[in-house]
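Novice: sequence plus predicted model, see below.
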Amino acid sequence: MKPHHSHSHESAPSCHAPAPPPSSQQAASAPGPHDPVYMGLPDERYLRPKFWVALLLTLPVVFISMGSMLAPDWFSQFHARVLGWTELVLTTPVFFWCGAPFLRRWWKSVRTLDTNMFTLVVTGTGAAYAYSVFAVFFGERFPTALRGAHGVPLYFEATAFITTIVLLGQIIEQRAHSRTDAAIRALMDLAPKIAHRVDAHGHETDVPLDEVVVGDRLRVRPGEHVPVDGIVDEGGSDLDESMLTGEPETVSKKTGDKVSAGTLNTTGSFILSAEKIGKDTLLAQIVKLVEDAQESEAPIARLADRVSAWFVPIVVGVAVLTFLLWYFAGPAPAFLHAMLNAVAVLIISCPCALGIATPVSLVTGIGRGAQSGVLIKDAAALEQLVSTNTLLIDKTGTLTEGKPQVVGIHPARDLALSSFSSPDDALLALAAAAETSSEHPLARAIVHAAQARNLPIPASSHFNATAGQGISAEVDGRSIFVGRAPADSAASHATATLVLVKIDGKDAGTLELADQIKASTPAAIRQLQSLGLRVVMVSGDREAAAQAISKQLGLDGYHAGVTPEGKQQLVREHQRNGESVIFAGDGINDAPALAAAEVGIAMGTGTDVAMHSAGIVLVKGDLAALARAVRLSRATLRNIKQNLFFAFVYNGLGIPLAAGVFYPLFGWLLNPMFAGVAMSLSSISVVLNALRLRRVKI
């Protein structure tokens, strides 16, 4: 249950303080347990102990209340007033202490005339509590018509049970909506805590990242993350910039090239000159994008509150009208009849099932999703998925495997080496031999391809890497060069990267490497489109490659050459065009877009940051699970609407009886057993209906 105002939304303060710059290495401060998180209610850590106390006190109240009806002979040995006082003592802390957040929220809704679910729940539980207290003190003055078979009816169990169950629902929702700083922490951990400062004499000193200033010269060793944004002064290396680009290929850096904080140095060592530090680095900007997107997330109006918006005024109006009619036209004692029947209207109109109508469906739906490889991290995402119409989907690691593979071998016509059975094997084996000492992803792909063919890979020597060009080595007395092919080279695969191989200075052929599309992707795309989603690919690739993949998969569109900041801007652009957006990705660079979209979906095979920023995680990274998530969301929302019907229908039918509409004709007044049965039936109906989700086909 996640209540929203139907007329306006009160923005909840952010749960975490603004993140300090990564150079400080301080994680974003965690929220306090009393800080408002969602709909003006505090964090679930504050609600949780209240729930356990409420549960502990509510169980005996329900036992006393139900037991006196189900086992009257055994309970007859206890005096009715003793049982009443026991219920009063147990229920009072549940209503006032455990339900304090709801009381505050109710009072605010009354002051602002902005009714919501809390207005209805607290009004009903408050009426039940006030009536029951009055009955404990003055029950002997109640007219005979208002007495039950077991004495004066009390509604303490309704007050305690509703408060407890609504607490449970709010814990579920607050946990889902807490603005944890996990994504921010994961991002900031990419920047090292220590930097290696090099002075004018070449002496190296380790200093905290906080002490680095613009102009400092810093050494970055192999396997370390770049500490700040800067320019390479000396040396060179290949950097893994996948956290920025989302692409698996490393980027060669040489003197004069720019490097970004958080990127990973793979093999070489270099010295950079610091240009941007702290909050000015690109990494810090990504952190800020994630924060801004989380804080600006627009809430959706909950169906329960939309119903409450008109249901609450109607019920209150009926209760007032009931009081007036019974006071001026009812039998003696007029005031007592008027008060009791007005309170009865408020009691019967407060459906106990309303407290569980939404969360019980959400919990069941979340469990059903987990069985199908769909991890629902944010209950709201499951609901919001229903109204989305556009899927922006990252290419690398989402549509594709995220691992380049050799997809084509094209030896020169005159290539013939007696030690290999075919020119293809010769070209691949020699290239693999030369690349054995390289850690570049394309080099690893070439070596793996040779190993997959069980080719003998000769030993190499005199390995040398030229930044941005390629590598060279000696293999069996031959000079082998493997590097970037000319830009005008033709490739048989439109999406492939072309690698040129030279033997002793002569072109020996080319290798094509491509990131393979996941086997499940084409069918998953068709399923998503059949569900009414417009599927648009987002990639940092060149236009030709993106266009080829889009055509191959039959997508509804694509965006090529997109930067990390551009991904979030694309989400905003589609939203400005009136589209409700799902964004699916797996990289750190996807985190801002995941947080900005109505629903962010991360691949379980991706980065922790992406998974923290998303509301839904596809555990196995299988896009087909996204189609299952869409079907699950639709089934869950249908179930919630059905539950809300059950939550209101019994009570709606009971209101005329509670108001005494049938008293002039039949002498009927609200029987306490009827109220208990109505509340029980509505709750049982809700639970049984929600359990159907466990068997729904998705």
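Specialist: Now that the structure is in, tell me what you want to look at. Numbers count the residues shown, from 1 in each chain.
Novice: from here on, contacts and neighbour counts on C-alpha atoms
Specialist: Will do.
Novice: now the strands for the stretch 151-300 of the chain?
Specialist: For the stretch 151-300 of the chain, strands defined by DSSP state E, counting those that start in this stretch occupy the ranges 194-198, 204-208, 217-220, 229-235, 237-240, 251-253, 258-259, 264-265, 270-276.
Novice: contacting residues for His612?
Specialist: 182-183 (CA atoms under 8 Å, 6 or more residues apart in numbering).
Novice: swap in 10 Å and give it another go.
Specialist: 180-184, 186, 377, 591, 594-595, 600, 602 (CA atoms under 10 Å, 6 or more residues apart in numbering).
Novice: Leu239 against Val226, yeah?
Specialist: Yes - shown here, Leu239 and Val226 form a contact pair, counting by CA atoms under 10 Å, at 9.1 Å.
Novice: any residues in contact with both of those two?
Specialist: Common neighbours of Leu239 and Val226, counting by CA under 10 Å, 6+ apart, are 259-260, 263-265.
Novice: closest one of those residues to Lys279?
Specialist: Nearest to Lys279, judged by CA to CA, of these is Ser260 at 12.8 Å.
Novice: re earlier: and of the contacts of His612, the nearest to Lys641?
Specialist: Relative to Lys641, and with distances defined as CA to CA, the nearest of the contacts of His612 is Lys377, at 21.7 Å.
Novice: can you give me the helices for the stretch 201-350 of the chain?
Specialist: 242-245, 282-295, 303-329, 334-349 (DSSP state H, counting those that start in this stretch).
Novice: list the contacts for the most centrally placed residue in the chain?
Specialist: Geometric centre of the chain, nearest residue: Gly615, 1.5 Å, by CA atoms, centre = their mean. Counting by CA under 10 Å, 6+ apart, Gly615 touches 176-177, 375-382, 594-595, 597-602.
Novice: Throw together a ChimeraX command that grabs the buried residues out of the contacts of His612.
Specialist: Selection command for ChimeraX covering only the buried members of the contacts of His612, criterion 16 or more other CA atoms under 10 Å:
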select :180,181,182,183,184,186,377,591,594,595,600,602
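Novice: export the contacts of His612 to JSON lines and tack on distance to Lys2?
Specialist: Listed next are the contacts of His612 as JSON lines, based on distance: CA to CA, whole Å:
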{"residue": "Thr180", "distance to Lys2": "18"}
{"residue": "Asp181", "distance to Lys2": "21"}
{"residue": "Ala182", "distance to Lys2": "22"}
{"residue": "Ala183", "distance to Lys2": "23"}
{"residue": "Ile184", "distance to Lys2": "25"}
{"residue": "Ala186", "distance to Lys2": "28"}
{"residue": "Lys377", "distance to Lys2": "15"}
{"residue": "Ala591", "distance to Lys2": "24"}
{"residue": "Leu594", "distance to Lys2": "21"}
{"residue": "Ala595", "distance to Lys2": "19"}
{"residue": "Gly600", "distance to Lys2": "19"}
{"residue": "Ala602", "distance to Lys2": "23"}
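Novice: try this one side by side with the last:
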Amino acid sequence: MKENIETLTLPVLGMTCASCASSVESMVGAQEGVDHAEVNYATQSVKVTFDKDKIQVLDMQKALQSVGYDLILEQEGAKEKQEAVQQNNYQQLKKRMIASSILALPVVIIGMFFMHMPNGNYYMMALTAPILFIFGKSFFVNAWKQAQHGRANMDTLVALSTGIAFLFSVFNTFYPEFWYSRGLEPHVYFEAAAVVIVFIMLGKLLEEKAKSNTSSAIKKLMGLQPKTVLLVTEQGEKEIPIAEVSIGDQLMVRSGEKIPVDGVVYQGNSYVDESMITGEPVAVAKAEGDQVFAGTINQKGTFRFKAEKVGGATMLAQIIKLVQDAQGSKAPVQKLVDKIAGIFVPLVMLIAVLTLGAWLLLGGEHAFTHGLLAMVTVLVIACPCALGLATPTAIMVGIGKGAETGVLIKNAEALELGYKVNAVILDKTGTITEGKPAVTTLEWATDLPKSKEALAKVLMALEYASEHPLAEAIVRHLKEEGAGTVALSQFESLTGKGVEGVVDGVKYWAGSHKVLKDQNIPVSASLASKVLSLQEKAQTVIYLADATQVLAIVAIADQVKSGSAKAVAALKAQGIAVYMLTGDNQHTAASVALQAGIDHYKADVLPSDKADFVKELQKQGKVVAMVGDGINDSQALAQADVSIAMGKGSDIAIDVASITLVSSDLQQVPRALKLSKQTVRTIRQNLFWAFIYNLIGIPIAAGLLYPFNGFLLNPMIAGAAMALSSVSVVGNSLRLKLSNLS
């Protein structure tokens, strides 16, 4: 690449719809020196490749500012600044909408029920003016900026219809005799103008709310890395900022601390929680020569390791980058309203002008009066109130319906895409399974030297003293069974094998098969048979033994949730392909897949492999939903078309996901997809009626029936019809509340 060619990704301010993204892209792309511009509406940014000798980013910023948008040029802290601006915009918009609503209420009451009260028109005018020209000023400013560049969008139609309705009403308020002298009633349309502004603001408020929380997941991922580290020097340990760590530095990690960078252990041993990478709940034993990764958590014990990857090269940094890339690569949802608005807005303006022209040419005696009246009626009746409400009302009700059933939907995109999903990927641990090891079987030998109660106390004492992660599951189970404990006169941890302890002069062992092998302790035929059966089900077996025999076996597994198999069956019944991905081994994966009824699964999968698998399915033309609960799922969740997190999962998975299942019950997944289908159907019905209404209303407003029966639609009736269309859209959306998701 030439030295003067540069590629930058810059945050964009002021985009409120998919057509805005298109406008920004074409405006930046049209500048001389810009080779390529690509806007991503989901991340509110533009990726631009340009020749530095021909154009500077400042020139691009000025070009966008001229049409009502802006760029953040600072590379340092740009995202934080964008978030602050978005949050401020949301708060300001909320205040303006509340103020407009307060003023609009009396206008509607007077206009609908007390239209003949003394000075009523003056009261309505005084209340409507600030709604339009103070709180709704942005519609007029944006429309003007678009017009200067020969463009039109929904703001143009809102500004034109409400502005003309207001000015027309002002004229009728001050000069009613103009119409009286021509035998016509001077009606006003202040309430129509006020209500339109309030409803359109509500739609924009919902969009702004969704945009204000875009990068909290990235922030939380970054928070997994500690700010300082303990550097091992000849003089001892020294605390330094993580930014100063170099490859080859010797670092120390104490119990409970996060590992700062990727490296290899050279002294000490411990157990490390690597669930952010593998998704598996059991901590991994680490000893000399083992690899450790940034962001993972040291459980028990202190160790030293040598830094191998630092900064952007660590696995955590790669996960953060992949999540950012996946979020950024999502194509913006081209909402039907925004697509059609590009044609609808100029078409309505053209019809309004043609209406006036036709009346002036063919109207006869009252040509100008009737033509002006008809033009205003066209703009009032075509006002995009029903159109603007069609999507947000259905989405609001759909999101509310989901919340009632424990399905929390974060944004409209998830609802719009959910009905298209034909492939669902499930994480294993915490999604299909419970997510934590639990005792499934405690089997005692037939010939015991002591009572089961006495030996249960021995097992409790040994496991309570053990540092192994599985020991907690055994202790929890024994406590639930009401077992007590005894004092150990001697205790030793056998790394990688188990534990050894002495009670009342008798030596006992608890651990894996390696302990039995080292001590030459036999296993009875009946227990050996049981062990084989449990291992075939991918369960981990712990042995309790004395010097002569195995006294008991304890089977531990991450159990499949009771509703998982039903959920998989329900998804298959909807014609959706189901896949399982896990960082666990092949044997365990096969066992869980069999229990859940899943035909396609992959084991030993890393976080990046999950995201790659999502991309692979997307390349095949599938619309993919990813269901997960851990940090290791965050890349795949960000890459998927629809991302679903378990409510009991990690904060990062929940932040990245567009849908959260409060109960962590997998059976909510088919319900969420069904809700999407019903919501999209409602949106389409709303849009159909909004456009049918305009298709019928606009020609009548233009005066199509006048030559046949002398009927000319009164703008006030047009305003009422517009309000009625809005009511019908809201009413249709509310029907979603009655829908059945089971």
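Specialist: Done, it's in. All figures in this text were calculated on a predicted structure; none of them were measured in a lab.
Novice: packed most tightly, which of the helices of the stretch 201-350 of the first structure would that be?
Specialist: helix 334-349 (a mean of 24; mean count of other CA atoms under 10 Å).
Novice: distance from that one to the second structure after superposition?
Specialist: When the second structure is overlaid, helix 334-349 of the first structure sits 2.4 Å from its aligned residues on average, using mean CA distance after the TM-score superposition for the first structure.
Novice: which strands and helices lie in contact with that helix?
Specialist: Helix 334-349 of the first structure is packed against helix 117-138, helix 156-177, helix 303-329, helix 624-659, helix 672-691, with contacts defined by 3 or more CA pairs under 10 Å, 6 or more residues apart in numbering; DSSP states H and E.
Novice: find the nearest non-adjacent residue to Phe118 of the first structure, please.
Specialist: Of all residues not flanking Phe118 of the first structure in the chain, Trp106 sits nearest, at 5.5 Å (CA to CA, 6 or more residues apart in numbering).
Novice: distance between the host helix or strand of the one you found and the chain's centre?
Specialist: Element membership for Trp106 of the first structure (DSSP states H and E) is helix 100-112. Mean-position distance between helix 100-112 of the first structure and its chain equals 28 Å (CA atoms, centre = their mean, to the nearest Å).
Novice: hmm, who's touching that helix?
Specialist: Identification of contacts with helix 100-112 of the first structure by CA under 10 Å, 6+ apart yields 5, 39-42, 46-47, 50, 93-97, 113-123, 126, 163, 166-167.
Novice: flag every buried residue along it.
Specialist: 100-103, 105-106, 108-109.
Novice: related to what we said a few turns ago, so what does the residue nearest to the centre of the first structure match up with in the second structure?
Specialist: Counting by TM-score structural alignment, Gly615 of the first structure corresponds to Ser658 in the second structure.
Novice: equivalent analysis for Ala449 of the first structure, please.
Specialist: For Ala449 of the first structure, the aligned position in the second structure is His477, judged by TM-score structural alignment.
Novice: name the nearest residue to Thr214 of the second structure, sequence neighbours excluded.
Specialist: Per CA to CA, 6+ apart, closest to Thr214 of the second structure is Thr43, 7.2 Å.
Novice: if I look at that neighbour, how far off is Asp504 of the second structure?
Specialist: Thr43 of the second structure sits 66 Å away from Asp504 of the second structure, taking CA to CA, to the nearest Å as the criterion.
Novice: more crowded one of those two?
Specialist: Thr43 (20 against 10; other CA atoms under 10 Å).
Novice: which residues touch that one?
Specialist: If you count contacts by CA under 10 Å, 6+ apart, then Thr43 of the second structure has 11-12, 211, 214-215, 324-325, 327-332 around it.
Novice: Gln639 of the second structure contacts Val623, correct?
Specialist: No - taking contacts as CA under 10 Å, Gln639 of the second structure lies outside contact range of Val623: 11.2 Å.
Novice: joint contacts of those two?
Specialist: The overlap between the contact sets of Gln639 of the second structure and Val623 (CA under 10 Å, 6+ apart) consists of Val614.
Novice: so these two - more neighbours on which side?
Specialist: Counted by other CA under 10 Å, Gln639 of the second structure and Val623 do not tie: Gln639 has more neighbours, with 29 against 20.
Novice: skipping its backbone neighbours, what lies nearest the aligned partner of the more buried one in the first structure in space?
Specialist: Counting by TM-score structural alignment, Gln639 of the second structure corresponds to Ala596 in the first structure. Nearest residue to Ala596 of the first structure in three dimensions, chain neighbours excluded: Ala293, at 4.6 Å (CA to CA, 6+ apart).
Novice: and for Asn172 of the second structure?
Specialist: Excluding its sequence neighbours, the residue lying closest to Asn172 of the second structure (CA to CA, 6+ apart) is Pro186, at 5.5 Å.
Novice: neighbours of that neighbour, how many?
Specialist: Other residues within reach of Pro186 of the second structure, judged by other CA under 10 Å, total 17.
Novice: for the alignment partner in the first structure of Ser212 of the second structure, which non-adjacent residue is spatially closest?
Specialist: Under the alignment by TM-score structural alignment, Ser212 of the second structure pairs with Ser178 in the first structure. Of all residues not flanking Ser178 of the first structure in the chain, Val37 sits nearest, at 6.2 Å (CA to CA, 6+ apart).
Novice: helix, strand, or coil at the one you found?
Specialist: The three-state assignment at Val37 of the first structure reads strand, by DSSP: H, G, I helix; E, B strand; the rest coil.
Novice: count the residues that sit near it.
Specialist: Neighbourhood size, Val37 of the first structure [other CA under 10 Å]: 24.
Novice: if I pick it, what's in contact with it?
Specialist: 11-16, 31, 43-44, 174-175, 177-179.
Novice: still on that earlier bit, and the helices of the stretch 201-350 of the first structure as JSON lines, adding distance to Ala274 of the first structure?
Specialist: JSON lines is the format used below for the helices of the stretch 201-350 of the first structure (distance: least, CA to CA, whole Å):
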{"stretch": "helix 242-245", "distance to Ala274 of the first structure": "19"}
{"stretch": "helix 282-295", "distance to Ala274 of the first structure": "13"}
{"stretch": "helix 303-329", "distance to Ala274 of the first structure": "53"}
{"stretch": "helix 334-349", "distance to Ala274 of the first structure": "67"}
